[in-house]
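**Student:** heads up, no residue letters with this:
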């Protein structure tokens, strides 16, 4: 395993349990995603695995090095792209990369060659000698990833690498992450708030909440574990949740209610819709809109966390 963590516990004053027995394993060359709401423990996990914080209990190793016994070896084997940019805004992109390389002991021609490669690869060569403070958000994020790669790590940690990027920049970053995993064989741990990102990029993912792993698997396997179709109904007014559940319970299963949005599962979603609408009318909670879809990661998230992903990440 390139990353192993067993029963990690971390508590912050005044008694906030950030991790509560979290365990994950990541194979060499795998892109592994951590998915969950704010406060779920994703960033704390990354901080511990990158030696920026210590667990209260539990064990972990990265790239074959025990975190507690050999933190220096771990630091030399990993690259880290944090949520906030680590680049010096007053320095140029080239100077940021040169400094990062020197901090890791890369020198001379090897360093200059590596910096040139990264500037070309991340489409920064034309802006290499401009101060970073004038860069767009997408350019800064590409530089952040380049900084994490200067010393050729074997494990790369990406903590919400596309947060705040526009769709075009996000798509470009997805392509680069896929290339890093594919052609270079990097092991990547990715935390994200974007379901599409997790679905597209990860080989496996874990849904985390309240410091625990709720479920782990491939995106396809997790979606496939939800039999049938997802039926989502937006109600036109307030509802009596108990009455609504009772009314549609004979038509669909796995009913969850989130505000005025009702979600359920059915073997044949399209065939179930007329019965659902009729039952809601009888219960005095008519529908404003209804959709039927194959299972998505949002449905998986809702099943295990009990609230919609968009709501969970807003907390």
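**Tutor:** The structure has been received and is ready for your questions. Quick caveat, the model's predicted, so the values are computed rather than measured.
**Student:** drop to CA atoms for contacts and neighbour counts, all remaining ones
**Tutor:** Noted.
**Student:** For the host helix or strand of residue 97, buried residues please.
**Tutor:** Assigned by DSSP states H and E, residue 97 belongs to helix 93-103. Burial within helix 93-103, assessed by neighbour count using 16 or more other Cα atoms under 10 Å, is assigned to 93, 94, 95, 96, 97, 98, 99, 100, 101.
**Student:** do the same with stretch 108-127
**Tutor:** For stretch 108-127, the buried set under the neighbour-count rule, 16+ other Cα under 10 Å, comprises 111, 114, 115, 116, 118, 119, 122, 124, 125, 127.
**Student:** same check, this time on stretch 188-197
**Tutor:** For stretch 188-197, the neighbour count (16+ other Cα under 10 Å) marks 188, 189, 190, 191, 192, 193, 194, 195, 197 as buried.
**Student:** Quick check: of those residues, which lies closest to residue 280?
**Tutor:** Residue 280 lies nearest to residue 195 out of these, by Cα to Cα, at 29.9 Å.
**Student:** One more to weigh against that first structure:
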């Protein structure tokens, strides 16, 4: 597979306005209903609130990653942004418009890559793109767009014969064919092998370089770490953390761990302002990684420390700590 550089597509002029603004957004789902005999409609008598009042801003030209623990409300939030439903409370603006009430004004300026999609199996890659082009108000050239996602040599190949990575690149090509200002990429690399995933990363980075705004949802924390300008983590219907990667991990401690040799006495190890957990491994949490590691190595001297690891705070560490919290 070749290495993909920034897609050779027209640049999008960036505005100083935010591409996406959520203010106090809520979304509820009815749990039980009853029939209103006067209106003939069923009305909710009890509901579950999946999104409990969130605020988000995504600047134009920004790549924003939205992560979520299980049942966090991330999918419900993305559906509201896509205009598939009206929020139960609060307001949403996509490129200055309500994505539900003003869907016609928004739809032509946004592109969406869903978690799963399907293509008619006997259509070629070019035919699929041409059919999709026919649904667009404005569009880029088909062959040039397909070439930009490295599908120039697959134009006459039936979609059923594409690999998983090639199908995902076709998804992205269709999403950018309308030259959108905002791209919503919902789990764009799920199920792909590492090489294909890296290939998609290059495509996404190229789209941002040309001026697109990207809202990315992903289960791969490494993906958010490598691609996102800013990150938000949802938990229990709320935004638990938001900011740059550095902002999010700033309050989390670094970790040093190793199998403790029995010949070394813990009483001889002085580690101020740390938290030590001792099981089969010795795990040290610290906010001064270099100083603490130097003390550990001085304590060990020439005695090997089996499976020694020293890691700065990570997005995974913060994410798991949020997932393990029952109440924020």
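**Tutor:** Good, I have the coordinates. Source: prediction; values computed, not measured.
**Student:** could you pull out the strands for the stretch 201-315 of the first structure?
**Tutor:** Here the stretch 201-315 of the first structure has its strands, by DSSP state E, counting those that start in this stretch, at 204-209, 212-217, 229-235, 253-258, 261-266, 287-293.
**Student:** I'd like those strands laid out as CSV, including distance to residue 26 of the first structure.
**Tutor:** Below are those laid out as CSV (distance: least, Cα to Cα, whole Å):
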stretch, distance to residue 26 of the first structure
strand 204-209, 9
strand 212-217, 11
strand 229-235, 30
strand 253-258, 31
strand 261-266, 32
strand 287-293, 31
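**Student:** could I get these as a markdown table with mean neighbour count and distance to residue 312 of the first structure?
**Tutor:** Formatted as a markdown table, the strands of the stretch 201-315 of the first structure follow (neighbours: other Cα atoms under 10 Å; distance: least, Cα to Cα, whole Å):
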| stretch | mean neighbour count | distance to residue 312 of the first structure |
| --- | --- | --- |
| strand 204-209 | 23 | 9 |
| strand 212-217 | 18 | 14 |
| strand 229-235 | 22 | 18 |
| strand 253-258 | 16 | 11 |
| strand 261-266 | 22 | 15 |
| strand 287-293 | 15 | 21 |
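**Student:** residue in the second structure matching residue 306 of the first structure?
**Tutor:** The equivalent of residue 306 of the first structure in the second structure is residue 324 (alignment by TM-score structural alignment).
**Student:** Actually, residue 218 of the first structure.
**Tutor:** Alignment note (TM-score structural alignment): residue 218 of the first structure maps to residue 244 of the second structure.
**Student:** That match against residue 230, yeah?
**Tutor:** Yes: between residue 244 of the second structure and residue 230 there is a contact at 4.4 Å, judged by Cα atoms under 8 Å.
**Student:** What residue in the second structure is paired with residue 119 of the first structure?
**Tutor:** Residue 119 of the first structure maps onto residue 146 in the second structure, with residues paired by TM-score structural alignment.
**Student:** Would you quantify the distance from its match to residue 74 of the second structure?
**Tutor:** Distance from residue 146 of the second structure to residue 74 of the second structure, counting by Cα to Cα, to the nearest Å: 30 Å.
**Student:** what's the answer for residue 208 of the second structure, then?
**Tutor:** 22 Å.
**Student:** Same question for residue 218 of the second structure.
**Tutor:** Going from residue 218 of the second structure to residue 74 of the second structure by Cα to Cα gives 10 Å.
**Student:** Quickly list what's touching both of those two.
**Tutor:** The overlap between the contact sets of residue 218 of the second structure and residue 74 (Cα atoms under 8 Å, 6 or more residues apart in numbering) consists of 66, 67.
**Student:** Find the nearest non-adjacent residue to residue 210 of the first structure, please.
**Tutor:** Spatial nearest neighbour of residue 210 of the first structure, excluding adjacent residues (Cα to Cα, 6 or more residues apart in numbering): residue 40 at 4.8 Å.
**Student:** Return the residues in contact with the residue nearest the centre of the first structure.
**Tutor:** The first structure has residue 192 as the residue nearest its centroid, 2.3 Å off, counting by Cα atoms, centre = their mean. Contacts for residue 192 of the first structure (Cα under 8 Å, 6+ apart) come out as 33, 34, 35, 36, 159, 160, 161, 163, 198.
**Student:** go again using 7 Å as the cut-off
**Tutor:** By Cα atoms under 7 Å, 6 or more residues apart in numbering, the contact list for residue 192 of the first structure reads 34, 35, 159, 160, 198.
**Student:** between those, which is closest to residue 7 of the first structure?
**Tutor:** Closest approach to residue 7 of the first structure among the contacts of residue 192 of the first structure (Cα to Cα): residue 34, at 15.9 Å.
**Student:** how many other residues sit next to the aligned residue in the second structure for the closest one?
**Tutor:** Residue correspondence to the second structure (TM-score structural alignment): residue 34 of the first structure is matched to residue 66. Residues lying near residue 66 of the second structure (other Cα atoms under 10 Å) number 24.
**Student:** Tell me which helix or strand comes right after the helix or strand residue 66 of the second structure falls within.
**Tutor:** Take DSSP H and E as the rule and residue 66 of the second structure turns out to sit in strand 63-68. Proceeding N to C from strand 63-68 of the second structure, the next assigned helix or strand is helix 74-81, under DSSP H and E.
**Student:** what does the next helix-or-strand element following that following helix correspond to over in the first structure?
**Tutor:** Sequence-wise, the next helix or strand downstream of helix 74-81 of the second structure (DSSP H and E) is strand 89-94. Strand 89-94 of the second structure corresponds to residues 57-62 in the first structure, going by TM-score structural alignment.
**Student:** For the matching stretch, buried residues please.
**Tutor:** Within stretch 57-62 of the first structure, the residues scored as buried using 16+ other Cα under 10 Å are 58, 59, 60, 61, 62.
**Student:** Fine by me, we can end here.
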